[in-house]
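Visitor: Okay, here's the prediction I keep looking at, along with the sequence it came from:
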Amino acid sequence: MKKQLVVVTGGSGFIAVHIILQLLQQGYAVRTTVRSVAKEAVVREMLTTGGITDFTDLSFSLADLTSDDNWEETMTGATYVIHVASPTPKLNFKNPDEMIRPAVDGVIRVLTAARDNGVKRVVLTSAYGAIFAGHKNRTTPYTEKDWSNLDDKNIHPYQRSKTMSEMAAWDFIKKEGNGLELAAVNPVGVMGPVLSAKYSHSNTQIQQLLEGKIKALPNVDSGYIDVRDVASLHILAMTSEKANGERFLATTGETLSMMDLANILKEAFPAYASKMPTKTIPNAVVKAAALTNPQLKMIASIVGKYAGTSNEKAKTLLGWNPRSAKTAIIATAQSMIDLGIVK
């Protein structure tokens, strides 16, 4: 029997590579897009670290979200598409459109190619950033019913790009989908085992904490989720009848402060305990610093903000059951230590 083919975009990314790993383990054939041939070796290296020894069912396709080239060929014969690729957040952009346009155009490009090649369902990796931003005085957990408030001028362009690209995807499906199915996964802060020293930007804070580079912490609360559970949720969203037309928050439902994070590392890795910060930076100080340092703008927009989330929907509808935030955080640090990333 011929294996079902799944196209995974952006194969060298942290979330994407864990999705590919689980798809191969579950007997799917995978075609993944990379922006350069050099990335193929990185993907293979990470999958090897993850335990894959046979690459027969993995193929690569050169495709970029900013160009129409090769998307047609990439989608040929695919049953499903998991669209993870996303333009990397620029810290020093001149104009918010530099982040927003590529994200929106990229989603439409992928959905159009999927529809035109008879793909059954696309699962979109969206973000918690498309849910929580721009809400005032929130006191109840965010759910899939929430959308970031685009009327708020203080929303960071990264969150704006995530919100607008997910909205564009649902709009496309409604108006031009011609029966193409869509589901979205919205992860909170993603932790979990890093599979290569050439890893994603999402975990640098763990590395910086372990290396003693952070002297004091902003008052930022966040949900955390293990990348392995983010991957399994994408696959459930891909295969479950109930997932069509739905979005799913990928969260453990716990809310941790940055200090909680540091304390988990302190307890789990006593050898690094003395490097952990013990001080918190006042919110006003972070906000003031962000006025002159663009790299702090994103942090400044979320200090002191409520960050409760619920995973009730994914649990009840799909039977998804994630590991704890603590487990995810420890797994991140352990993998970084094991791979020699932590200096």
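Guide: Sure, I can see it. Residues are numbered from 1 along each chain as shown.

Visitor: Could you use CA atoms for every contact and neighbour count after this?
Guide: OK.

Visitor: Might you report the residue contacts of E166?
Guide: Under the criterion of CA atoms under 8 Å, 6 or more residues apart in numbering, the contact list for E166 reads V104, V107, L124, S126, A130, A184.

Visitor: Now do the second one against F248, distance only.
Guide: For V107, the distance to F248 (CA to CA, to the nearest Å) stands at 18 Å.

Visitor: Comparing the two, which shows the higher neighbour count?
Guide: Neighbours were tallied for V107 and for F248 using other CA atoms under 10 Å; the higher tally belongs to F248 (29 against 22).

Visitor: could I get the contacts of E166 as JSON lines with distance to I330?
Guide: Written out in JSON lines, the entries for the contacts of E166 read as follows (distance: CA to CA, whole Å):
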{"residue": "V104", "distance to I330": "34"}
{"residue": "V107", "distance to I330": "33"}
{"residue": "L124", "distance to I330": "27"}
{"residue": "S126", "distance to I330": "25"}
{"residue": "A130", "distance to I330": "27"}
{"residue": "A184", "distance to I330": "27"}
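
Visitor: out of those residues, who's nearest L5?
Guide: When the contacts of E166 are compared for distance to L5 (CA to CA), L124 comes out closest, at 16.7 Å.

Visitor: helix/strand/coil for that closest one?
Guide: The assignment at L124 comes out as strand when based on DSSP: H, G, I helix; E, B strand; the rest coil.

Visitor: Who are the contact partners of it?
Guide: For L124, the contacting residues are I82, H83, V84, E166, L182, A183, A184, V185, taking CA under 8 Å, 6+ apart as the criterion.

Visitor: Give the buried subset of those as a PyMOL selection command.
Guide: Below is the selection syntax for PyMOL that covers the buried ones among these, with 16 or more other CA atoms under 10 Å defining burial:
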select buried, resi 82+83+84+166+182+183+184+185
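
Visitor: Now go through the contacts of L124 and say which are in helices.
Guide: E166 (DSSP state H).

Visitor: Sort out for me which of the contacts of L124 are in strands.
Guide: For the contacts of L124, membership in strands holds for I82, H83, L182, A183, A184, V185, with DSSP state E as the criterion.

Visitor: Thought A250 was touching the fifth one, still the case?
Guide: No. Checked against CA atoms under 8 Å, the pair A184 and A250 is beyond contact range at 10.1 Å.

Visitor: just to revisit the earlier point, quick one: the ones in strands among the contacts of L124 as TSV, columns for distance to Q4 too.
Guide: Converted to TSV, those look like this (distance: CA to CA, whole Å):
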residue	distance to Q4
I82	13
H83	17
L182	18
A183	18
A184	21
V185	21
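
Visitor: Just the closest of the residues you listed to R138, please.
Guide: Proximity of those to R138 was ranked by CA to CA; the top entry is V185 with 22.0 Å.

Visitor: Wait, the closest one touches F248, no?
Guide: Yes. Proximity of V185 to F248 meets the contact threshold set by CA under 8 Å, at 4.8 Å.

Visitor: closest to L21 among the contacts of E166?
Guide: Using CA to CA, L124 is the member of the contacts of E166 that sits closest to L21, with 17.7 Å.

Visitor: A further structure is provided below for comparison with the first:
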Amino acid sequence: MANDLIFITGATGHIGFKTLVVALQHGYSVRAAVRSESKKEQILSAPSIKSLNPGHKLTFVIVPDLTAKGAYDQATKDAAYVIHLASPIVLKGEIRPEDFQRALIGPAISGTLNILQAAAKESSIKRVVITSSISAIIPVEYFFELEAPEGIVFDHTSRPASAPNTYPSDFYAYNASKIAALKATHAFVQDNKPRFEVTNILPSFVIGRNELVSELKDITIGTNVAALSPILGNKSVTPIIGASVHLDDISLMHVKALDPKVPAGDYIGNSDDYAGTVWQNATRIVAENFPKAVANGIFPNDGTSPTRRLRLNVSKTEDIMGFKFLSYEEQVKSVVAHYLELRGEKAE
């Protein structure tokens, strides 16, 4: 590759770190934005990075505040590509309702625009890939209040009529942040007509082994909890939309989106076709694949996790990117094997 340098933000995140690894495996050079030296060391100490031994192919730049004006102007210098994964996330109860706009929605927009503006100043950049979410294309009521009617199928062209303007919970604010950031991206492209192309990746719930999680107490932080919860005996009565994607697949999508043979656009990441994810199936999957761990009481495997059905059409993604999404079963096996590893147990 004449210029194979990717500038990646969010490199210590669930999706971000795996995307960094996949990019290196595909022969790219990576310049990773991290908030501190300790985050840099966290990446360098990961087994997959040590195994790859990337040397000069992996470099770092410290960007402590992704929302600061011009935050990425120097970091994008001489890069051919940008993968922007950094965006505010929310852990339940960590942000007060009166702070949702300041802590979630504003930073999601400003961080995205900062990347696009920095890329526009750098003539070497050919493509920008941005991590969005299916939250940006699905009305929020289908997440919490209603099951989508039988005939409704969402695809990459779907858009909610409006974003939430009141936030009964942190997820409503997160939903609004993703809608706003995607709108800002499309508006930037339309208004500025940049020389580079822009692709948005829209994952559903991302499930899979997060290598940077090294302590058992942290394994249920983030979206992996949706798969682990019934296995660990948690009993929920609140339905979760039945949409998930393997971490390996969503990371691969980000890297494949750099290929000029893949048209720029919006691509959904989701497994199991229209049937979608049935969260309760995790207990069956664990009983079949990890019977000793169940028999030994490591997994109570008696929790409940109802599903709110949702239909997503990902045929565009699979056809153009050339792979079939891994099943929910593979997602569950990935996080359960990691759970056992962190306990010092052998996976069966």
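Guide: Okay, I see it. Please read these numbers as outputs of a predicted model, since none were measured by experiment.

Visitor: So after superposing, what's the score?
Guide: The TM-score (TM-score structural alignment, normalised by the length of the first structure) is 0.84; 318 aligned residues with a CA RMSD of 2.5 Å.

Visitor: In the second structure, what sits opposite M259 of the first structure in the alignment?
Guide: The alignment partner of M259 of the first structure in the second structure, by TM-score structural alignment, is Q280.

Visitor: The nearest residue to its match once chain neighbours are set aside: how many residues sit nearby?
Guide: Nearest in space to Q280 of the second structure, with sequence neighbours left out and distances taken as CA to CA, 6 or more residues apart in numbering, is S305 at 5.3 Å. For S305 of the second structure, the count of nearby residues is 25 (other CA under 10 Å).

Visitor: Touching, S305 of the second structure and G242? I think so.
Guide: No. Look at S305 of the second structure against G242 with CA under 8 Å: they stay out of range, at 10.6 Å.

Visitor: what sits against P193 of the first structure?
Guide: The neighbourhood of P193 of the first structure, defined by CA under 8 Å, 6+ apart, consists of V227, A328, A331, T332, A333, Q334, S335, M336.

Visitor: Please repeat the previous calculation with a cut-off of 6 Å.
Guide: A331, T332, S335 (CA atoms under 6 Å, 6 or more residues apart in numbering).

Visitor: all strands of the stretch 201-343 of the first structure, in order?
Guide: Counting by DSSP state E, counting those that start in this stretch, the stretch 201-343 of the first structure forms strands over residues 216-218, 221-222, 224-226, 247-250, 256-257, 279-281, given from the N-terminal end onward.

Visitor: next one: the stretch 51-200 of the second structure
Guide: With DSSP E, counting those that start in this stretch applied, the stretch 51-200 of the second structure shows strands at 58-62, 81-84, 127-131, 197-203, listed in chain order.

Visitor: buried stuff in stretch 117-125 of the second structure?
Guide: Using 16+ other CA under 10 Å as the burial criterion, the residues of stretch 117-125 of the second structure that qualify are Q117, A118, A119, A120, E122, S124, I125.

Visitor: Which residue in the first structure aligns with the third one?
Guide: Translated: A119 of the second structure. Structural alignment (TM-score structural alignment) places A119 of the second structure against A114 in the first structure.

Visitor: Repeat that for N224 of the second structure.
Guide: Structural alignment (TM-score structural alignment) places N224 of the second structure against N203 in the first structure.

Visitor: How many residues are close by the closest residue to D64 of the first structure other than its chain neighbours?
Guide: By the measure of CA to CA, 6+ apart, the closest residue to D64 of the first structure outside its immediate chain neighbours is R35, 5.5 Å from it. Counted with other CA under 10 Å, the neighbours of R35 of the first structure add up to 16.

Visitor: now do L318 of the first structure
Guide: Neighbour count for L318 of the first structure, taken as other CA under 10 Å: 18.

Visitor: Could you do N192 of the second structure as well?
Guide: Here the number of neighbours of N192 of the second structure (other CA under 10 Å) works out to 11.

Visitor: Same check on the one 5 residues further on?
Guide: Per other CA under 10 Å, the neighbour tally for E197 of the second structure reads 18.

Visitor: That one against R127, yeah?
Guide: Yes. Assessed by CA atoms under 6 Å, E197 of the second structure is found in contact with R127 at 4.8 Å.

Visitor: Tell me if I'm right that R308 of the second structure and I240 touch.
Guide: Yes. If you go by CA under 6 Å, R308 of the second structure and I240 touch, sitting 5.4 Å apart.

Visitor: Give me the mean deviation of stretch 100-114 of the first structure from the second structure.
Guide: Aligned to the second structure and superposed, stretch 100-114 of the first structure gives a mean residue distance of 0.4 Å (mean CA distance after the TM-score superposition for the first structure).

Visitor: Now do the same for P239 of the second structure: its match in the first structure.
Guide: Pairing criterion TM-score structural alignment: the partner of P239 of the second structure within the first structure is identified as N219.

Visitor: just to revisit the earlier point, would you list the strands of the stretch 201-343 of the first structure in CSV and tack on distance to W170 of the first structure?
Guide: Converted to CSV, the strands of the stretch 201-343 of the first structure look like this (distance: least, CA to CA, whole Å):
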stretch, distance to W170 of the first structure
strand 216-218, 35
strand 221-222, 26
strand 224-226, 25
strand 247-250, 10
strand 256-257, 31
strand 279-281, 39
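
Visitor: Out of these, the one nearest L236 of the first structure is which?
Guide: The stretch from the strands of the stretch 201-343 of the first structure with the least distance to L236 of the first structure (CA to CA) is strand 247-250; that distance is 10.4 Å.

Visitor: What range does that closest one cover in the second structure?
Guide: Going by TM-score structural alignment: strand 247-250 of the first structure matches residues 266-269.

Visitor: outside of that stretch, which residues touch it?
Guide: For stretch 266-269 of the second structure, the surrounding residues in contact (CA under 6 Å, 6+ apart) are H156, T199, N200, I201, L202, P203, V314, T317.

Visitor: Export those as a markdown table, with columns for distance to A264 of the second structure.
Guide: As requested, the contacts of stretch 266-269 of the second structure are exported to a markdown table (distance: CA to CA, whole Å):
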| residue | distance to A264 of the second structure |
| --- | --- |
| H156 | 12 |
| T199 | 5 |
| N200 | 8 |
| I201 | 10 |
| L202 | 13 |
| P203 | 16 |
| V314 | 16 |
| T317 | 11 |
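
Visitor: Tell me where the stretch 201-348 of the second structure has helices.
Guide: Secondary structure of the stretch 201-348 of the second structure (DSSP state H, counting those that start in this stretch): helices located at 225-231, 247-256, 281-289, 291-295, 315-321, 328-342.

Visitor: That'll do, ta.
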